[in-house]
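okay, sequence plus prediction incoming.
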Amino acid sequence: MTTIAVVSAGLSEPSSTRLLADRLAAAAVAALDVDPGAEVQVRTVDLRPLAHDVIDAMLTRFSSPALAEAMATVVEADAVVFVTPVFTAGMSGLAKSFLDVMDKDALTDMPVLLGATGGTARHSLALEHALRPVFAYLRAAVVPTAVFAATDDWGSDEAGALDARIRRGGADLAWAIGASRRQPQQTGVLPAVTDFAALLGDLRH
């Protein structure tokens, strides 16, 4: 089974960031050359509900069970689609903080497709100067195509161009999955916080 983890750092609901992330994952699945009957699983990690847990992990170096599960989803996947809104010419603080609380070796050789959303196309270079260097530091196998979607790209004459970029990015990730040298990973995440109330309840029984 091939598993693709989709990380969306969108802060609104509904979110154009989540929409782009889902479409990139669908394009990768469509481009995968898998045996008939082989299963491809897409598992989504929305960072918005985990925002407080991420900050707590930065301060305490312990992760909540929900955050530990989210990080395990990413670490144990065969590939990652990572999409963030662009703020102040860079990835969102939530997206960067999520990467900061993960082990620095957790994404080594991981095939990664990067995406970003923003108000105008002027923010598109953030993919290259703000996101790609971070994943290079983490030694991830980032695919050449990165996909940016501005507000005008949705439901306009530019939608066809966005569709083409999404298909190209999905094809790149599918190729990277087939060529990946990444070995199966155990969960390399921060230790989870013990729920002492639940533990004491178990002991009483």
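Looks like it came in fine.

please make it C-alpha for all contacts and neighbour counts, starting now.
Noted.

helices and strands around the host helix or strand of residue 148, which ones?
Using DSSP states H and E, residue 148 sits in strand 147-150. The contact analysis (3 or more CA pairs under 8 Å, 6 or more residues apart in numbering; DSSP states H and E) places strand 147-150 against strand 111-118, helix 159-179.

ok, and what's touching that strand?
Identification of contacts with strand 147-150 by CA atoms under 8 Å, 6 or more residues apart in numbering yields 20, 114-121, 124, 127, 162, 165-166, 169.

thinking again about what came up before, indicate which one of the helices and strands packed on strand 147-150 is closest to residue 198.
strand 111-118 (37.3 Å; CA to CA).

okay, pairing it with this:
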Amino acid sequence: MNRTLAVVSAGLRLPSSTRMLADRLADAARHELERLGDDVGIVHIDVRDHSHDLVNHLLAGYPSPELGRVLDTVARADGLIAVTPTFTASYNGLFKMFFDCVDDTSLVNRPVLIAATGGTGRHSLVLEHALRPLFASLRAVVVPTGVFAAPEDWAAGDADQVPLSGRIERAAAELAREVHGRHGPVADDPYGNPTPFDRLLRGD
């Protein structure tokens, strides 16, 4: 079956360790889904590229055409990988702003893998204290394993690099199983349930 994964990363700089973690998670999830027999398309969304449109959307109440296409991609994806840098022990403002603009029914029952980067391993609780509650409120299905990467996880030859790879592979396998076992999301048809004309005339 054809599957699409949306990969949302909210890193602010280029190059970005947040995007690097997102890429590794996406590659691992693709590998697992292909092993299960699915064809996989990956769509990367760098939130920083849409920052101005996000602000305008929140102020005006409707997205630009480009941001609308991005939000539609998230709504139609079979699974989501969401990665943020840690700011003040939580997700950063761009990350929250993006998901504030996602329709609050778009992620219902959608498999989501959460991940974060930070300057110290002490911030790893951001996964449980901030990210998991955010997606629980959107009624998504968050896979059990979240992935946090601190600077020491990227150090060449560091012993901690193996546990990071292990966490990535475990989380990706959990996401792949959830995606593989589900039917693809069905987008709402805006014309599928029209308001009867007599109700429109009454102003209902």
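On my side now, so go ahead. Keep in mind it's a predicted model, so treat the numbers as computed, not measured.

narrow the contacts of strand 147-150 of the first structure to just the buried residues.
20, 114, 115, 116, 117, 118, 124, 127, 162, 165, 166, 169 (16 or more other CA atoms under 10 Å).

of those, which is the nearest to residue 100 of the first structure?
residue 114 (16.9 Å).

hang on, that closest one packs against residue 79?
No - applying CA atoms under 8 Å, one finds residue 114 of the first structure not in contact with residue 79, separated by 11.2 Å.

next, count neighbours for residue 200 of the first structure.
For residue 200 of the first structure, the neighbour count with other CA atoms under 10 Å is 10.

scratch that, residue 53 of the first structure is what I was asking about
20.

rewinding a little: redo the helices and strands packed on strand 147-150 of the first structure as a markdown table? Include distance to residue 104 of the first structure.
Formatted as a markdown table, those follow (distance: least, CA to CA, whole Å):
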| stretch | distance to residue 104 of the first structure |
| --- | --- |
| strand 111-118 | 15 |
| helix 159-179 | 21 |
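
so which of the ones you listed is nearest residue 185 of the first structure?
Nearest of these (CA to CA): strand 111-118, 13.4 Å.

tell me the angle the closest one makes with helix 159-179.
160 degrees (axes from the mean of the first three to the mean of the last three CA atoms, to 10 degrees).

the strands in the first structure, which residues?
For the first structure, the strands defined by DSSP state E cover 2-8, 40-46, 79-87, 90-91, 111-118, 141-142, 147-150.

and these: which comes nearest residue 203 of the first structure?
Each of the strands of the first structure has some distance to residue 203 of the first structure by CA to CA; the shortest is strand 40-46, at 33.1 Å.

which helices and strands sit right next to the closest one?
strand 2-8, helix 16-31, helix 65-75.

what sits up against the first one?
Think strand 2-8 of the first structure. Under CA under 8 Å, 6+ apart, the answer for strand 2-8 of the first structure is 17-18, 21-22, 25, 39-47, 73-74, 77-84.

what about that strand, how far off from the second structure?
On superposition with the second structure, the mean distance recorded for strand 2-8 of the first structure (mean CA distance after the TM-score superposition for the first structure) is 0.5 Å.

what do you get for stretch 22-31 of the first structure?
Looks like 0.9 Å for stretch 22-31 of the first structure (mean CA distance after the TM-score superposition for the first structure).
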